[in-house]
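**Student:** Next comes the sequence, and after it the predicted model I'd like to discuss.
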Amino acid sequence: MSKVNWGVLSTAMIGQEQVIPAIQRSSNGEVVAIASRGEKAISVAEKLDIPTAYTSYEELLADPNIDAVYIPLPNSLHKEWVLEAAKKGKHVLCEKTAGLDYDELKEMIDACVHHGVTFMEAFMYQFHPQHAKVKELITSGAIGDVSFMRASFSYLLTDESNIRLDRSLGGGALYDIGCYTIHSICNILNDQPTDVYANARIPEKFNVDTTVAGVLSFENDIQASFDCSFDVTPRQTYQVVGSQGTIEVVGPYRPDANESGEGFIRVVKSNGETEEYSVAGDQYKLQVEHFVDSVIEKKQPSYTNEKMLNHMKVMDAAFHSIETGKSIKLS
């Protein structure tokens, strides 16, 4: 196998605007089918030049020509369709957040292992080379000893009918964008926190978190803070603070939203010196190519099952902290 044939479950905009075009740009994959509940897949297939449209997810999963599926359904539907895809022998790239909690994600991973298919949660941002550059700068001692990190992601959500505000569909700011802030902290620091504290704004009319702020504590005395929100102006940034300077990444999660389309890194040292780096990278294309390479080479992606489960442990702890008002210790 040198190429993978993809099917897409749902006509979600993230698929139409980002992931399907990325697969079509990739060197090792092709989108051959898309499915919806009803007729919408037909018009989307025509618009995006996809050969086959199905009016049910079951029909797509029964297609023997499809090797892998991309699932951008609402969070609450991920488990059901990951399990169904695994049963049909399809490799699965599932949009984040893959599971609503650790137990859901573990069941999904176990099913994929049992059926011998590759599974990965679609945290596309981590495949952008700007983050490797940040790690390189930290390792080189560019900012001395790291003691603090902060990550923020927000946008103003005014459409009250948006599924991100529907609790039954796995809505909320922490699932939607806060997951990136937590993920990036653990990714850049290459560590798991020992303690998690979070609080949230939960409007009664939605009963989901629309703003969350929290703190992660690590064994090596590094502290980190994260925040996410549907209630404020768009922001996406993270900063790594050391004894001799600060690294700031502007647009770490969606650098394609920047005017230049590049990741931008600024290093400010204690002596006032400043270094700036622009880092180009097609993170959606890099993600799908890495996933397909893992399928072809029959190995786990670099974002391993263990890493996915570790991330979900932190997410669970943040939700538990919001519910109890207490700091949660991770074992």
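**Tutor:** Perfect, I can see it now.

**Student:** Every contact and neighbour count from this point should use C-alpha atoms.
**Tutor:** Fine.

**Student:** How far away from the center of its chain is stretch 171-179?
**Tutor:** 10 Å (C-alpha atoms, centre = their mean, to the nearest Å).

**Student:** residues in contact with residue 171?
**Tutor:** Applying C-alpha atoms under 8 Å, 6 or more residues apart in numbering to residue 171 gives the contacts 75, 163-165, 208.

**Student:** Would you convert these into TSV that also reports distance to residue 34, secondary structure and neighbour count?
**Tutor:** Below are these laid out as TSV (distance: C-alpha to C-alpha, whole Å; DSSP: H, G, I helix; E, B strand; the rest coil; neighbours: other C-alpha atoms under 10 Å):
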residue	distance to residue 34	secondary structure	neighbour count
75	19	helix	23
163	21	helix	15
164	23	helix	24
165	26	helix	23
208	31	coil	21
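
**Student:** quick check, nearest of those to residue 8?
**Tutor:** Using C-alpha to C-alpha, residue 75 comes nearest to residue 8 of the contacts of residue 171, at 15.5 Å.

**Student:** can you map out the helices along the stretch 1-150 of the chain?
**Tutor:** 13-14, 20-25, 40-48, 57-61, 78-87, 102-115, 129-139 (DSSP state H, counting those that start in this stretch).

**Student:** Between the ones you listed, which one is closest to residue 252.
**Tutor:** If you check each of the helices of the stretch 1-150 of the chain against residue 252 by C-alpha to C-alpha, helix 129-139 wins as the nearest, at 7.9 Å.

**Student:** what's downstream of the lengthiest helix in the chain, the next helix or strand?
**Tutor:** Criterion DSSP state H: the longest helix present in the chain is helix 305-324. Going down the chain from helix 305-324, the next helix or strand is strand 328-329, by DSSP states H and E.

**Student:** Touching that following strand from outside, list them.
**Tutor:** Contact partners of strand 328-329, identified using C-alpha under 8 Å, 6+ apart, comprise 194-197, 317-318, 320-321.

**Student:** in stretch 202-209, what counts as buried?
**Tutor:** Residues 202, 206, 208-209 are the ones in stretch 202-209 that count as buried (16 or more other C-alpha atoms under 10 Å).

**Student:** Put this next to the first one:
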Amino acid sequence: MNPVRWGVLSTAKIGRERVIPAMQQSQLCDIRGIASRDPTKARKAADELGIKNSYDSYEELIADPEIEAVYNPLPNHLHVPWSIRAAEAGKHVLCEKPIAMTASEARDLITTRDKCGVLIEEAFMPRHHPQWKKVRALLNGGKIGEVRAVQAAFSYHNVDPMDVRNQVKIGGGGLYDIGSYCITLTRYAFECAPSRVCAIIDYDPTYETDRLTGAIMDFGGGRQASFLCGTQMARYQGLVIFGTKSWLRVDCPFAMPGDWRARIEIGANIYPGAPVGETEEFEATDQYMLQGEDFSSRLRTRTVGDFPLEDAVLNMEVIDAIFQSGKSHSWETVGNNR
């Protein structure tokens, strides 16, 4: 199978430090070019990463017939506009999360995908890690009984005014950045979307971004999930799934270095406390590499993945409802603006 020829829109830190080096490990990913509005930055990044071509503009990259697929790690407010432009130029697109600023914007991508006949997907790398595929198998096999609840948390401390995550006008804030992980992997556990949400959101008085968000999600039939995400708190990540027979804890559910040995713990279901009954460890693997490889493989084989754009729209509908609930201080229906 011939490798896919990739171009990268921007010299964003996540691309330079995590995604590009990981994708370069795959035989299915050939990173051919990187673009920046600053030619010096583009050439510097290309030289440091061993990339053949640098481009002085995003337009130049997506016009290059040598490029087959585009990775888009631009600031959140540019995800949809540049993904659409790339698709209209005939490029397949892997776009960083969140796929859009609203569910309505995400639906525009579906329209573009269908019109242009290209592959467009949202980059949520944890779903490609073997630990999450094992979680799905354990849940479907009844290992912890019927899934009744999920609790998740993701936080870090960042007060840098120059960081895009602290700039509200371009899509900064914790819910977009890390709350989106809690939502998508909770939905992964339940294999459906919540029907309604209720949230409390604390906004930074200077940056106007959400710095602490807590939400409850109603999955019907008494099933529920709760999560919190914070950008001015101690660094933490964790996710626990509670069933009728036991519980399952994902040690490092969201972001991890490529050399990290992931671990799943299953409760012993005995008193007192919450002792672990079983533990499963996984060989170190880079989930960014797996993500790029999966996208490239499906592009070549023309197969549909487990997480098409329709799934990204569902995630954005939950985010929309959480933001609305933070304003209304009441339960909000998910997908109310369809």
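**Tutor:** Thanks, I have it. Keep in mind that what you see is a predicted model, and the values were worked out from it rather than measured.

**Student:** re the thing from before, show residues contacting the longest helix of the first structure.
**Tutor:** Here helix 305-324 of the first structure has contacts from 99, 101-102, 105-106, 109, 120-121, 179, 182-183, 192-193, 196-200, 214, 327-330, using C-alpha under 8 Å, 6+ apart.

**Student:** The one helix or strand residue 199 of the first structure maps to vs the second structure - mean distance after superposition?
**Tutor:** Assigned by DSSP H and E, residue 199 of the first structure falls within strand 195-201. With mean C-alpha distance after the TM-score superposition for the first structure, strand 195-201 of the first structure departs from the second structure by a mean of 1.0 Å once superposed.

**Student:** can you give me how far the helix or strand that that strand is followed by is from the chain middle?
**Tutor:** Sequence order places strand 211-217 as the next helix or strand after strand 195-201 of the first structure, per DSSP H and E. Its chain's average C-alpha position is 18 Å from that of strand 211-217 of the first structure, according to C-alpha atoms, centre = their mean.

**Student:** how big is the offset of strand 211-217 of the first structure relative to the second structure?
**Tutor:** Mean for strand 211-217 of the first structure is 0.4 Å (mean C-alpha distance after the TM-score superposition for the first structure).

**Student:** Run through who's touching the helix or strand that that strand is followed by.
**Tutor:** Downstream of strand 211-217 of the first structure, the first helix or strand assigned by DSSP H and E is strand 223-229. With contacts defined as C-alpha under 8 Å, 6+ apart, strand 223-229 of the first structure is touched by 147-156, 173-174, 177-178, 181-182, 185, 210-217.

**Student:** Which parts of the stretch 151-300 of the first structure are strands?
**Tutor:** 195-201, 211-217, 223-229, 235-242, 245-250, 263-269, 274-279 (DSSP state E, counting those that start in this stretch).

**Student:** Quick one: the residues in the second structure that the last one pairs up with.
**Tutor:** In the comparison with the second structure, strand 274-279 of the first structure aligns to the range 277-282 (TM-score structural alignment).

**Student:** In that stretch, which residues are buried?
**Tutor:** Buried-residue list, stretch 277-282 of the second structure, by 16+ other C-alpha under 10 Å: empty.

**Student:** what's in contact with it?
**Tutor:** Defining contact as C-alpha under 8 Å, 6+ apart, one finds that stretch 277-282 of the second structure is touched by 130-131, 261-269.

**Student:** same deal with stretch 191-205 of the second structure?
**Tutor:** Here stretch 191-205 of the second structure makes contact (C-alpha under 8 Å, 6+ apart) with 187, 209-220, 314-315, 318, 321-323, 325-326, 329-334.

**Student:** what about whatever residue of the second structure lines up with residue 322 of the first structure, how many neighbours?
**Tutor:** Matched by TM-score structural alignment, residue 322 of the first structure corresponds to residue 326 in the second structure. The local packing of residue 326 of the second structure (other C-alpha atoms under 10 Å) involves 20 other residues.

**Student:** quick revisit: quick one, which of the strands of the stretch 151-300 of the first structure is nearest to residue 81 of the first structure?
**Tutor:** Comparing these by C-alpha to C-alpha, strand 223-229 comes nearest, at 27.9 Å.

**Student:** Would you point out which residue is most central in the first structure?
**Tutor:** When the first structure is reduced to its mean C-alpha position, the closest residue under C-alpha atoms, centre = their mean turns out to be residue 123, at 2.6 Å.

**Student:** Would you enumerate the residues in contact with that residue?
**Tutor:** Here residue 123 of the first structure is in contact with 95-96, 180 (criterion: C-alpha under 8 Å, 6+ apart).

**Student:** I'd like to know how many residues surround residue 304 of the second structure.
**Tutor:** 11.

**Student:** gap between residue 155 of the second structure and residue 229 of the second structure?
**Tutor:** Per C-alpha to C-alpha, to the nearest Å, residue 155 of the second structure is found 5 Å from residue 229 of the second structure.

**Student:** Same drill for those two, tell me which one is more crowded.
**Tutor:** residue 229 (30 against 21).

**Student:** Farthest from the middle of the first structure: give me that residue.
**Tutor:** Centroid-distance maximum for the first structure: residue 271 at 36.0 Å, with C-alpha atoms, centre = their mean.

**Student:** Out of the contacts of residue 123 of the first structure, who's the most crowded?
**Tutor:** Neighbour tally across the contacts of residue 123 of the first structure (other C-alpha under 10 Å): the maximum, 25 neighbours, falls on residue 180.

**Student:** measure that one to residue 33 of the first structure for me?
**Tutor:** From residue 180 of the first structure to residue 33 of the first structure the distance is 29 Å (C-alpha to C-alpha).

**Student:** try residue 198 of the first structure
**Tutor:** Relative to residue 33 of the first structure, and taking C-alpha to C-alpha, residue 198 of the first structure is found at 41 Å.

**Student:** got it, and residue 141 of the first structure?
**Tutor:** Residue 141 of the first structure is 48 Å from residue 33 of the first structure, where distance means C-alpha to C-alpha.

**Student:** of those two, who's got more company?
**Tutor:** Counting neighbours by other C-alpha under 10 Å for residue 141 of the first structure and for residue 33 shows that residue 33 has the greater number, 25 against 14.

**Student:** if we can go back for a sec, highest neighbour count among the contacts of strand 328-329 of the first structure?
**Tutor:** In terms of neighbours by other C-alpha under 10 Å, the contacts of strand 328-329 of the first structure top out with residue 318 at 29 neighbours.
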